[in-house]
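Visitor: Can you look at this prediction? I've put the sequence above it.
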Amino acid sequence: MGRVHGRSVQTRPKHDIKKFEENNYEKGPPVTNSEVRKAINELASGKSPGADEIPIKLLKDADNEITTMTAVCNTIWDKGISPNRWKQSIHVLLP
């Protein structure tokens, strides 16, 4: 438990990014086109884009690029590294 603005909040466990970066993980089967399509379809519409500035609507409308996105995911998974920019996030605290 932590405290934010005087309120108790549940804290998330810290992820061990180092483990991923050192390739110290069990590799599963490759990511499939259907998994990428499903993940994109599950994104909430109407939300602001993240640090990559790619609107969710663009991802959802880019069905012909699923194979390319899947290849990127598999390359990242195989090499065990991801772009530093993907490790950044934008946090907006609401009162």
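Guide: Good, I have the coordinates. Small disclaimer: the values here were computed from a predicted structure and weren't measured. Numbers count the residues shown, from 1 in each chain.

Visitor: CA atoms for contacts and neighbours, from now on please.
Guide: Will do.

Visitor: Next, count neighbours for residue 37.
Guide: Residue 37 is flanked by 19 other residues according to other Cα atoms under 10 Å.

Visitor: where does it land in three-state SS?
Guide: helix (DSSP: H, G, I helix; E, B strand; the rest coil).

Visitor: Grab the nearest non-local neighbour of it.
Guide: Leaving out its chain neighbours, the residue that sits closest to residue 37 by Cα to Cα, 6 or more residues apart in numbering is residue 66, at 6.7 Å.

Visitor: ok, now residue 69?
Guide: Spatial nearest neighbour of residue 69, chain neighbours left out: residue 36 (7.4 Å); criterion: Cα to Cα, 6+ apart.

Visitor: Got another one to weigh against that:
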Amino acid sequence: MIFKRVGDGRPYPEHGLGSREWAKIPPRQVRLDQLVTTRDTLRLADLLTEDSTFYGDLFAHVVAWHDELYLEDGLHRAMRAALHQRPVLHARVLEVADR
């Protein structure tokens, strides 16, 4: 199994971070098998493109909430890592507390 669980939606509270705020979070390695996806579909074009980071962040976005790691953005990066048999992904991890 690639991910801990395949989800459909974001169960955590809205965090309101934009691109600039995400960019301030230093990336770290996250194991793919600890991630819960927030989408259950992937556009094949995103996975196969040569430079999928041209318009976005170089790192995936992960939200830590209730002892779970939710892959908010970067499903194509995670799948590419899995296809290359890499067990980890470099991601920016945001810790979200209950509000």
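Guide: The structure has been received and is ready for your questions. All values derive from a computational prediction rather than experimental measurement.

Visitor: After superposition, what is the TM-score?
Guide: Scored by TM-score structural alignment, normalised by the length of structure 1, the superposition of the two chains gives a TM-score of 0.27; 47 aligned residues with a Cα RMSD of 4.2 Å.

Visitor: Check whether the residue nearest to residue 69 of structure 1 really touches residue 66, as I assumed.
Guide: Yes. With contact defined as Cα atoms under 8 Å, residue 36 of structure 1 reaches residue 66; the gap is 6.9 Å.

Visitor: quick one, which of these two is more surrounded?
Guide: residue 66 (19 against 16).

Visitor: give the contact list for the more buried one.
Guide: 33, 36, 37 (Cα atoms under 8 Å, 6 or more residues apart in numbering).

Visitor: residues in contact with the first one?
Guide: To tie it back to what came earlier, the one meant is residue 33 of structure 1. 66, 67, 70.

Visitor: which secondary structure element contains the last one?
Guide: Assigning secondary structure by DSSP states H and E places residue 70 of structure 1 in helix 66-79.

Visitor: in that helix, what's buried?
Guide: 66, 69, 70, 73, 74, 77 (16 or more other Cα atoms under 10 Å).

Visitor: what helix or strand does residue 57 of structure 1 sit in?
Guide: helix 56-61.

Visitor: do the same with residue 77 of structure 2
Guide: helix 75-83.

Visitor: helices or strands up against that helix?
Guide: helix 44-48, strand 60-65, strand 88-95 (3 or more Cα pairs under 8 Å, 6 or more residues apart in numbering; DSSP states H and E).

Visitor: buried sites along the longest one?
Guide: In other words, strand 88-95 of structure 2. Here strand 88-95 of structure 2 shows 88, 89, 90, 91, 92, 93, 94 as buried, counting by 16+ other Cα under 10 Å.

Visitor: for those residues, which one is nearest residue 19 of structure 2?
Guide: For these, the closest approach to residue 19 of structure 2 (Cα to Cα) belongs to residue 92, at 11.4 Å.

Visitor: how much space between the closest one and residue 48 of structure 2?
Guide: 22 Å (Cα to Cα, to the nearest Å).
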